[in-house]
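K.L.:
coordinates only, sequence not included:
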């Protein structure tokens, strides 16, 4: 609970920004960062070349040909170094690309396809690709700027600043390569992936408004006076622009109620907003208030983290992988997340205007739905794995100590269903007793 309070306190001061489709598109692609880096390094090279030309012209105006002759000798050595750097960069790029493909393939096959998004959106991976490609482009530009003359009086430019810039880019590339390997190795370890999922889930929960009486206030809205259909493309509802919808509802004196939950699949013509207390606001006012994509995101999606944790546990319990310890690690985080939400109001999030009036009602998963999402599928696949059964029983017992009395029923139901399934699958009394003994480490 202390981690939940810290997370909530650190994010309560800032409200989640609306999900930008362009920003999400760029974060889900690999082309933008390398292209931006290559364009930027070209601009920097133009400036460095102009500076090198200015240095040579200043020395020629002063008649300091001895210094120019030394710079020409330096240029010969620098040219060999830059040429070697250019060849090495292509090798590094191939290594980074190979490591990324192996990591993505491993994550998709052994964890769940949903966690591939973590690798695709990794900032260190994109930065490494971008800097490596920018360094390679810079070496080509610097090699093209070397002057072929040997006479100090005829030389027009010596790439002194450009060579120093290339060495700086090489140092940055090496640093990023070390960070990239470290980050990738961490993400290939399931414990770090599960911890990352839990962290993102806590961030989503902390950004949601805490409102008491959400269900009661939502019920007092009465029947809807109008409906707003979805007019965009079909896809997963990823985000609603809360601030815009609250402003529109306040300006027109109505209350808006979101019908689908974040993460639901919507199609054109499906009602997405119910209007209470007045007519439908103008369509232009509601434009871009709903964001739809091809997959779920953590943004505003309270159940997405539990969905991923359940998927990891199910994949670990499959006969192809048979890794109950990974399932136990996923259950650890499921219990942690449910414990953090054990006394938090759920079912509906109420968003109010500056006057305190409710203007937007957003449905969120209820306690029973979250418990079912975290335990149902894992419980059905855990039969035959005493380690997972013991960990699930210990987690349910811990949650029963934390939740208020009105939230105990779904936990007791899962506990009883697990006991009945173990009784049916384990004919020996000793095996049944062992599998039904709660243990926070599974088999500690």
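P.N.:
Nice, I can see it. From a predicted model like this one, the values you see are computed outputs, not experimental measurements.

K.L.:
CA atoms for contacts and neighbours, from now on please.
P.N.:
Noted.

K.L.:
for this structure, which residue is closest to the average position?
P.N.:
Taking CA atoms, centre = their mean, the centroid of the chain lies closest to residue 118, which sits 5.4 Å from it.

K.L.:
how close does that one sit to residue 126?
P.N.:
12 Å (CA to CA, to the nearest Å).

K.L.:
picking up where we left off before, how close does the residue nearest to the centre of the chain sit to residue 200?
P.N.:
Look at residue 118 and residue 200: by CA to CA, they are 11 Å apart.

K.L.:
What residues does residue 432 make contact with?
P.N.:
The neighbourhood of residue 432, defined by CA atoms under 8 Å, 6 or more residues apart in numbering, consists of 422-423, 426.

K.L.:
Helix or strand for the residue nearest to the centre of the chain, just tell me which one.
P.N.:
helix 116-120 (DSSP states H and E).

K.L.:
who touches that helix?
P.N.:
Contact with helix 116-120 is made by 28-30, 103-104, 107-108, 125, 187, as judged by CA under 8 Å, 6+ apart.

K.L.:
buried set for that helix?
P.N.:
116-120 (16 or more other CA atoms under 10 Å).

K.L.:
now do stretch 19-27
P.N.:
19, 27.

K.L.:
just stretch 75-94 next, same as before
P.N.:
Under 16+ other CA under 10 Å, the buried positions of stretch 75-94 are 75, 78-79, 82, 85-86, 89, 92-93.

K.L.:
then this one, side by side with the first:
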């Protein structure tokens, strides 16, 4: 992201909203199944299970076609064609047998590659990027198709009749064998795509890009409004959490809005998405009546991107801190993280942050949700990296350029946290760098750090 530099005293340029800012301000209605869809994407069992169920259904349909084909040839008295069909199926049986014995080896290779990739990414970047591999569509698709192909080959081998007399044979797994060969070809293509995708995910630049993309998607799901949410009034009840302790991953907005509409109340979600909550933690303030007895909260062991606009900044900051540690000493990776952090904060420059309100079908506010404010997001993305950048001119120069770009973009009421970090960066460099020439060099605004 390249933003124009402007003197601190100049007026803020009137720039058009970014694509993600326009999407964030576009009204939308939350879906009831949205949290379930996100939770299934965070699992590794659903896709293989669904694939095996589908392949059983496909095998059953293919067996019906095979039986109908044999019955049609027998009723027509075309035993020569039936004999040829039996010969083709017998030839395919050799391939299916080989596929059945070799497919488990392929599955083991895919699983081993995935474990090694996850281990390397967790050690080199941050443990929080493991979910990228878990949510990888190509990894799930490859693993699912391999398992489905293995299961299909077993079903097809069990379907062979063993009878060679065309007058006595009841079924010939011709269509089933062709389906197995088609699955084998698909598996080979997916294996190539899987290896290519895994190698890309082992490169830190692609991991950073994926995190930034997920952050923008999370931002686009938030119903930001140009106006502040209305004050809901007196708190009539506070609902406390009753369940196992963990991180608040998301809430089912559609269910909460429907429950609040039925009771004629307004709910305010007290903790933020990503907060750790335990039994007895206040979770909802009810305005105007009695709140619902059941609440749709999802609590887990770690944060997710769903409804959490700060999680991407948390991951990018973690990767940059790991890169700036003495054991790694990779300032270029930290600069790449800063590129994405500045771009993400720049896309929020004119987006109204803070609380967002969710309305029912009549347009009445039923749920108010607290989000991180501008200062919170700036501190999350910059504070820790700034604390480690004083002795590294490449990072300090890039950070100085990013702060200057953001200062030229944000309105006057949002300049304070940026100016604070700019002043603290200058103080840290002046304190830790003894030579005046080195201090001057480290504080030059440079979007590539040192290039």
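P.N.:
Happy to help now that I have it. This one's a predicted model, so the numbers in the text were calculated from it and none came from an experiment.

K.L.:
Helices of the stretch 1-150 of structure 2, start to end?
P.N.:
All helices of the stretch 1-150 of structure 2, identified by DSSP state H, counting those that start in this stretch, fall at 19-24, 34-41, 46-76, 79-124, 130-134, 137-159.

K.L.:
what range in structure 1 matches the fifth one?
P.N.:
Looking back up the chat, that one is helix 130-134 of structure 2. Counting by TM-score structural alignment, helix 130-134 of structure 2 pairs with residues 116-120 of structure 1.

K.L.:
The matching stretch: average distance to aligned residues in structure 2?
P.N.:
On superposition with structure 2, the mean distance recorded for stretch 116-120 of structure 1 (mean CA distance after the TM-score superposition for structure 1) is 0.8 Å.

K.L.:
chain center to the helix holding residue 118 of structure 1: distance?
P.N.:
Relative to its parent chain, helix 116-120 of structure 1 has a centroid offset of 8 Å by CA atoms, centre = their mean, to the nearest Å.

K.L.:
now do stretch 7-20 of structure 1
P.N.:
15 Å.

K.L.:
ok, now stretch 432-451 of structure 2?
P.N.:
Its chain's C-alpha centre and that of stretch 432-451 of structure 2 lie 36 Å apart, by CA atoms, centre = their mean.

K.L.:
likewise stretch 117-134 of structure 2?
P.N.:
13 Å.

K.L.:
Mind listing what's buried along it?
P.N.:
Within stretch 117-134 of structure 2, the residues scored as buried using 16+ other CA under 10 Å are 117-118, 121, 125-134.

K.L.:
and what of stretch 221-240 of structure 1?
P.N.:
221, 224, 226-228, 230, 234-240.

K.L.:
Please flag which of the residues you listed sit within helices.
P.N.:
The helices, defined by DSSP state H, take in nothing from these.

K.L.:
Now residue 367 of structure 1: closest residue in space, sequence neighbours ignored.
P.N.:
In this structure, residue 367 of structure 1 finds its nearest non-sequential neighbour in residue 346, 6.6 Å apart by CA to CA, 6 or more residues apart in numbering.

K.L.:
Map the one you found onto structure 2.
P.N.:
Using TM-score structural alignment, residue 346 of structure 1 pairs with residue 353 in structure 2.

K.L.:
what separates its match from residue 267 of structure 2, distance-wise?
P.N.:
19 Å.

K.L.:
Which of these two has more residues huddled nearby?
P.N.:
More crowded of residue 353 of structure 2 and residue 267, by other CA atoms under 10 Å: residue 267, with 33 against 20.
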